[in-house]
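Enquirer: prediction below, plus the sequence it came from.
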Amino acid sequence: MASKLVQLQSKAVQASKFVSKHGSSYFKELLEKNKQYVQDPPTIEKCNLLSKQLFYTRLASIPGRTEAFWKELDSVKQLWKNKQDMKVEDAGIAALFGLECFCWFCVGEIAGRGFTFTGYYV
């Protein structure tokens, strides 16, 4: 176990040296590639304007997302009405979706408790 720790430490030192040597050139290259997204000059007013634009754009997208949700709900209702025609694949997909929702709920609960594994999930 101690040899694994030493090996891990040496890998971490190598990675740290690599980042310190090549990190600034990577950063500059990344900014150069994406300079069309950078606002010049970077002022507080421009940042406030962009944050307001993002907020109100997201707010304006709510009706479209609500409409898509109701369409999806209607299709689920149709599947439920015709459940005798449902294939095994469709039932499996629905079960996996339900399991995924439950798992995300459990992860959210654990994250909400500060990543402690106490309570009724253990």
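Expert: Right, received. Where do you want to start? Numbering: from 1, shown residues only.
Enquirer: going forward, measure contacts between C-alpha atoms and count neighbours the same way
Expert: Fine.
Enquirer: after the stretch of helix or strand K28 belongs to, which helix or strand is next? Please name it.
Expert: Assigned by DSSP states H and E, K28 belongs to helix 2-33. The element immediately downstream of helix 2-33 (helix or strand, assigned by DSSP H and E) is helix 44-60.
Enquirer: who touches the helix or strand just after that next one?
Expert: Counting by DSSP H and E, the element after helix 44-60 in chain order, helix or strand, is helix 62-81. Helix 62-81 is touched from outside by M86, with contacts defined as CA atoms under 8 Å, 6 or more residues apart in numbering.
Enquirer: now do helix 62-81: distance to the chain's middle.
Expert: Averaging C-alpha positions (CA atoms, centre = their mean, to the nearest Å) puts helix 62-81 23 Å from its chain's average.
Enquirer: just stretch 69-83 next, same as before
Expert: 27 Å.
Enquirer: put this next to the first one:
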Amino acid sequence: MASKLHQLQSKASQASQFVAKHGSAYYKQLLENNKQHIVEPATVEKCQELSKQLFYTRLASIPGRYEAFWKELDGVKQIWKNRKELKVEDAGLAALFGIELYAWFCVGEIAGRGFTFTGYYP
């Protein structure tokens, strides 16, 4: 166990050194590649304006997303009506998708608790 801890510390040290050496260059390159998205001058007023634009743009997109949701739901209803014609592969894919969703839910719950497991601890 102590050797694994030493290996982990060594890897963390190497990663830290790599970030210290290359982090600044990566940051500069990232800003340079995305300079078309940077608003100059960066003032509080401009940030508030952009925040409002984002909020109201998202708000305006709700009707389109609402319509898409109902179309998707109608498609699921149609599949359910014709479930006797459903292939085994499609049913297996749907089951796998459901299991994956449940697994992500469980992982999300664990992450939300700070990666702790609840239950009896002797």
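Expert: Thanks, I have the structure now. Quantities reported herein were computed from a predicted structural model and do not represent experimental measurements.
Enquirer: quick TM-score on the pair, please.
Expert: Scored by TM-score structural alignment, normalised by the length of structure 1, the superposition of the two chains gives a TM-score of 0.84; 119 aligned residues with a CA RMSD of 1.8 Å.
Enquirer: give me the mean distance between the helix holding K28 of structure 1 and structure 2.
Expert: Average distance, helix 2-33 of structure 1 versus aligned residues of structure 2 after superposition (mean CA distance after the TM-score superposition for structure 1): 1.8 Å.
Enquirer: can you count the residues close to F69 of structure 2?
Expert: For F69 of structure 2, the neighbour count with other CA atoms under 10 Å is 12.
Enquirer: no no, T116 of structure 2
Expert: 10.
Enquirer: then I79 of structure 2?
Expert: 13.
Enquirer: ditto for A94 of structure 1
Expert: A94 of structure 1: 13 neighbours (other CA under 10 Å).
Enquirer: what about the helix or strand hosting it, how far off from structure 2?
Expert: Assigned by DSSP H and E, A94 of structure 1 falls within helix 88-112. By mean CA distance after the TM-score superposition for structure 1, the fitted helix 88-112 of structure 1 averages 2.3 Å away from its aligned residues in structure 2.
Enquirer: got the angle for that helix vs helix 62-81?
Expert: Per axes from the mean of the first three to the mean of the last three CA atoms, to 10 degrees, the angle that helix 88-112 of structure 1 makes with helix 62-81 is 130 degrees.
Enquirer: how about G119 of structure 1, secondary structure?
Expert: Of the three states, G119 of structure 1 takes coil according to DSSP: H, G, I helix; E, B strand; the rest coil.
Enquirer: typed the wrong thing, it's G114 of structure 1
Expert: Relying on three-state DSSP, one would call G114 of structure 1 coil.
Enquirer: contacting residues for it?
Expert: With CA under 8 Å, 6+ apart, G114 of structure 1 has no contacts at all.
Enquirer: roughly how far does it sit from C101 of structure 1?
Expert: As judged by CA to CA, to the nearest Å, G114 of structure 1 and C101 of structure 1 stand 20 Å apart.
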